[in-house]
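Student: When you get a sec, could you give me coordinates for this:
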Amino acid sequence: MLCGLLRKQTIWLRGNGLRTCQISPMTRCQSGIVGGSHPLHNYDQGWRSQENLSVCFKPYRCSIVPLCSPFVSGSSQSRTVYSSACLSAASTGNTGSAFGWYESLADTAPVNLAESMLISLHETSGMPWWANIICATVSLRTTITLPLSVYQMYILAKVENLQPEIDALAKQLRYEVSVYGKQHGWTDKVARFQFRKNLRRIISGLYVRDNCHPFKASLLIWIQIPMWIFVSIALRNISLNRADSATGDAVQKQLTEGGLLWFPDLTMPDSTWILPVTLGLLNLLIVEIFALRKIELSRFQKIITNFIRAVSIAMIPIASTVPSSMALYWVTSSCVGLAHNLLLRSPALRRVFRIPRSKSDSDTPYKDILSAFVLKYFPKK
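Tutor: Have a look, this model is predicted:
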């Protein structure tokens, strides 16, 4: 059992009398006295507020327990409040709050919404849980992230088409700065500064003119990553009977029998490592398809690409320790992402979505990807 410093208990005292008690409930804790607290005293018109912070974490969600009967010891001038908290933590001294942020995130509205969506879909469709997770993942990725992927492709194509104009203007600007610098005796450092400053201004003007600022292309990331996190935590909650639902026990029991093939129990990790390794390979494949584009990657893009490669490899051992329901969701999400990536390279589909044609476009994109992959990893000697 882990104890941190999250539960907030406030006791208002006037003189020696206990007046009111307010708490922010978290979970059911065993009755016990936790020493070593540090009350915070605030005085306002003779009233004293003592705030004692404590929390009890359990590996499952528990009901709310009122803590309005604390042990109060000492004189009225210097009282220490000992609240009901984790008895085992008092004996072991484990009062860290390393997992406090996760517990707070696991009980947020988006996570609760994801839990309700998954449970409602299962109850409505009657599908086994493995099919329910796959169906929910495909639906979310298709209805939310696919339109954002199309918009990202649209923005990136317009930015790419601006590059020849940017190059021409940069060449002209470099000449003008060189002439003006010689006339006014600029040093090379000042000339470079003026060139970069004015080039940024010109590029920003072009982005505004064509309404294609590259930051808009990152909208997909800002939506997809939080959604991935919320659904992952929701699956963990219902797998470990921590879901914000009155049917938590029943749902967890269904998950223990709702798996498929080599992972029949969705509440347990995949001991065969098939799902984790598949996840890593899929993510690496997505990264490589991006890296095999005709466009030369910038230094920053190369750094990001290598970072994502490292994350993809690191996700393999992580996926081997989480419930199979989470690993299945991650694998399905990566499969859908790979499918979207390949579909949006189709010239016909790009025309349907009105994505501008750019220099890097190909009439045979899949053949080009395969050729580039073979040339990079299986070069002829």
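
Student: drop to CA atoms for contacts and neighbour counts, all remaining ones
Tutor: Noted.

Student: can you pull out the strands in the chain?
Tutor: Here the chain has its strands, by DSSP state E, at 2-14, 17-23, 40-44, 47-57, 71-73, 80-82.

Student: possible to save these as JSON lines with mean neighbour count and distance to residue 306?
Tutor: Rendered in JSON lines, the data for these read as follows (neighbours: other C-alpha atoms under 10 Å; distance: least, C-alpha to C-alpha, whole Å):
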{"stretch": "strand 2-14", "mean neighbour count": "19", "distance to residue 306": "36"}
{"stretch": "strand 17-23", "mean neighbour count": "12", "distance to residue 306": "47"}
{"stretch": "strand 40-44", "mean neighbour count": "11", "distance to residue 306": "48"}
{"stretch": "strand 47-57", "mean neighbour count": "20", "distance to residue 306": "37"}
{"stretch": "strand 71-73", "mean neighbour count": "12", "distance to residue 306": "56"}
{"stretch": "strand 80-82", "mean neighbour count": "22", "distance to residue 306": "51"}
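
Student: Mind checking those for the one nearest to residue 115?
Tutor: If you check each of those against residue 115 by C-alpha to C-alpha, strand 47-57 wins as the nearest, at 20.0 Å.

Student: Also this sequence, please, to line up against the first:
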Amino acid sequence: MGSVSGVNSFIGSRSPYQDRRFCASGLMVPMSYGSSLNRNMSTDIGGGADKINYVTDVAEVLADKAVEAVASQAPALNEVAIAAADCYLPVKALMYLIDYVHIFTGFEWWGSIVATSIMIRLCTLPFMINQLKATSKLTLLRPKLEVIKEEMQNKGMEPAAVADGQRRMQELMREYGVTPFTPLKGLLIQGPIFISFFMAIRNMVDTVPSLKMGGPFWFTDLTTPDDMYILPVLTALTFWITVELNAQEGLEGNPAGETIKNVSRGFAALTVPLTASFPKAIFCYWITSNLFSLSYGLVIKSHAVKKALGIPIIRYSPPTSTEQKPALPFFETLKKYAAAQQHIAAKQSAASQQPALSSPPVEESRPTSQRISASSVLSQRIKSLEKEVKGRKKNKKR
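Tutor: The predicted structure follows:
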């Protein structure tokens, strides 16, 4: 017992709450303070845990929102990627371009198609201006070509005259930097672009479900035809206005210009029944392209714009009432052209096979070849006349 009391007295003397040194220095701490301190510390720790749990919940919510945002964009990317997997390169490129515009601009699908159409048409603008320059040069060259053609007809389309006329025409075209196929440049540029756009949008309509909610106003669903026929009518109307205002630009005074205009008018009239079953997404490109062509034609008509771009200005004057020799029939012209080609080939082969002799014999051979060619032309004419006479006799007998 004495040992226990000694230990207790030792512990008691060393307790900071009972030590006389603490009491003497005024640092005497009540016995109940320890329990209150423990209670306050536990309360503070519990509040921090609540705050940590709250921050964790906020982080989880933000993470869920981020995942949802990424997931909302992932289907569109996967849709276009899957749709473009088996397409040709131009069609695939247009599909990806429309998709990139849709993602980076935030436009709806119809706005993305319109923006992509304007971008592509702006890229083709230099080619269109170059084609207009070439067409205008060919129109300016046309009177000179008509003079050569008339001279060939006055000479009876003899092979020598046709060969000489062809040579002069080629020299003139080389001088002006044009070819007979110059008017087809526009078709070769715009045609593939239109076909690629048509195929790209058509493929997206069939394989991208998000286009069902990608339109405004009455055509929200871009994958179905327009039951109100407003979009087909707008397409036909914008195309017809473009034809009436701009179809003959660069073809002033050219008889082919009026033919092109009439054919385009017929196509404008057939646009509504031919396109009534097309999905609405295609009209987003088609109407935009027509409006761009209309605006381009109105701007390019200005002489100041033509002068700035270096486009020749055509001052058209109506033809005078001078008597012109009627043109030969089509088949007769073909016969003359074939005879001229035979004459040129015979002349070239004779020049290549002829040995190197003195100049007089060469000069003597030219009249003989001309006589032979002239006799062949006469024989062809006689045969054609005989056929015509026989045909008339048969008709009379009937």
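
Student: before we move on, back to that, is it possible to export the strands of structure 1 to a markdown table including distance to residue 263 of structure 1?
Tutor: Supplementary listing: those in a markdown table, determined by distance: least, C-alpha to C-alpha, whole Å:
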| stretch | distance to residue 263 of structure 1 |
| --- | --- |
| strand 2-14 | 29 |
| strand 17-23 | 42 |
| strand 40-44 | 51 |
| strand 47-57 | 28 |
| strand 71-73 | 49 |
| strand 80-82 | 46 |
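
Student: just so I know, which of these lies nearest residue 329 of structure 1?
Tutor: Comparing the strands of structure 1 by their distance to residue 329 of structure 1 (C-alpha to C-alpha), the top pick is strand 47-57, with 25.8 Å.

Student: corresponding residue for residue 269 of structure 1 in structure 2?
Tutor: Across the two structures, residue 269 of structure 1 finds its equivalent in residue 225 of structure 2, going by TM-score structural alignment.

Student: Just give the nearest non-adjacent residue to its match, would you?
Tutor: Spatially, and ignoring its direct neighbours in sequence, residue 225 of structure 2 is nearest to residue 279 (4.3 Å; C-alpha to C-alpha, 6 or more residues apart in numbering).

Student: what residue of structure 1 matches up with the one you found?
Tutor: Using TM-score structural alignment, residue 279 of structure 2 sits opposite residue 323 in structure 1.

Student: Surely that match and residue 271 touch.
Tutor: No. At 10.3 Å, residue 323 of structure 1 and residue 271 do not qualify as touching, with contact defined as C-alpha atoms under 8 Å.

Student: Of these two, give the one with the bigger neighbour count.
Tutor: Of the pair residue 323 of structure 1 and residue 271, residue 323 is the one with more neighbours under other C-alpha atoms under 10 Å, namely 21 against 13.

Student: residues contacting that one?
Tutor: Contact analysis of residue 323 of structure 1 by C-alpha atoms under 8 Å, 6 or more residues apart in numbering lists 236, 239, 266-270.

Student: Using JSON lines, please lay out the residues you listed together with distance to residue 276 of structure 1.
Tutor: Listed next are the contacts of residue 323 of structure 1 as JSON lines, based on distance: C-alpha to C-alpha, whole Å:
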{"residue": "236", "distance to residue 276 of structure 1": "16"}
{"residue": "239", "distance to residue 276 of structure 1": "18"}
{"residue": "266", "distance to residue 276 of structure 1": "14"}
{"residue": "267", "distance to residue 276 of structure 1": "15"}
{"residue": "268", "distance to residue 276 of structure 1": "13"}
{"residue": "269", "distance to residue 276 of structure 1": "10"}
{"residue": "270", "distance to residue 276 of structure 1": "8"}
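
Student: Restricted to helices, list those residues.
Tutor: Judged by DSSP state H, the subset of those located in helices is 236, 239.

Student: Just the closest of the contacts of residue 323 of structure 1 to residue 328 of structure 1, please.
Tutor: Nearest to residue 328 of structure 1, judged by C-alpha to C-alpha, of these is residue 266 at 8.7 Å.

Student: For residue 129 of structure 1, see how far away that closest one is.
Tutor: Counting by C-alpha to C-alpha, to the nearest Å, the gap between residue 266 of structure 1 and residue 129 of structure 1 amounts to 8 Å.

Student: what do you get for residue 147 of structure 1?
Tutor: As defined by C-alpha to C-alpha, residue 147 of structure 1 lies at a distance of 27 Å from residue 129 of structure 1.

Student: out of the two, which sits in the more crowded spot?
Tutor: residue 129 (23 against 14).

Student: What's the match for the more buried one in structure 2?
Tutor: For residue 129 of structure 1, the aligned residue in structure 2 is residue 109 (criterion: TM-score structural alignment).

Student: where do the helices sit along the stretch 201-350 of structure 1?
Tutor: Taking DSSP state H, counting those that start in this stretch, the helices of the stretch 201-350 of structure 1 run over residues 219-239, 248-256, 274-291, 299-319, 324-343, 347-352.

Student: most tightly surrounded among those?
Tutor: With neighbours defined as mean count of other C-alpha atoms under 10 Å, the helices of the stretch 201-350 of structure 1 peak in mean count at helix 324-343, which reaches a mean of 21.

Student: average offset between it and structure 2?
Tutor: In this overlay with structure 2, the average offset of helix 324-343 of structure 1 from its partner residues is 1.0 Å by mean C-alpha distance after the TM-score superposition for structure 1.

Student: helices or strands next to that helix in the packing?
Tutor: helix 129-140, helix 219-239, helix 274-291 (3 or more C-alpha pairs under 8 Å, 6 or more residues apart in numbering; DSSP states H and E).

Student: Which stretch of structure 2 is the longest one matched to in the alignment?
Tutor: Residue correspondence for helix 219-239 of structure 1 in structure 2, counting by TM-score structural alignment: residues 185-205.

Student: residues making contact with that stretch?
Tutor: Under the criterion C-alpha under 8 Å, 6+ apart, residues 80, 83-84, 90-92, 94-95, 124, 127-128, 131, 211, 222-223, 279, 281-282, 285 lie in contact with stretch 185-205 of structure 2.

Student: what do you get for stretch 281-293 of structure 1?
Tutor: Residues from elsewhere that reach stretch 281-293 of structure 1, judged by C-alpha under 8 Å, 6+ apart: 297, 305, 308-309, 312-313, 331, 334-335, 337-338, 341, 360, 369, 372-373.

Student: hmm, try it at 6 Å
Tutor: Under the criterion C-alpha atoms under 6 Å, 6 or more residues apart in numbering, residues 312, 338 lie in contact with stretch 281-293 of structure 1.

Student: How far does that stretch sit from its chain's centre?
Tutor: The chain centroid and the centroid of stretch 281-293 of structure 1 are separated by 20 Å under C-alpha atoms, centre = their mean, to the nearest Å.
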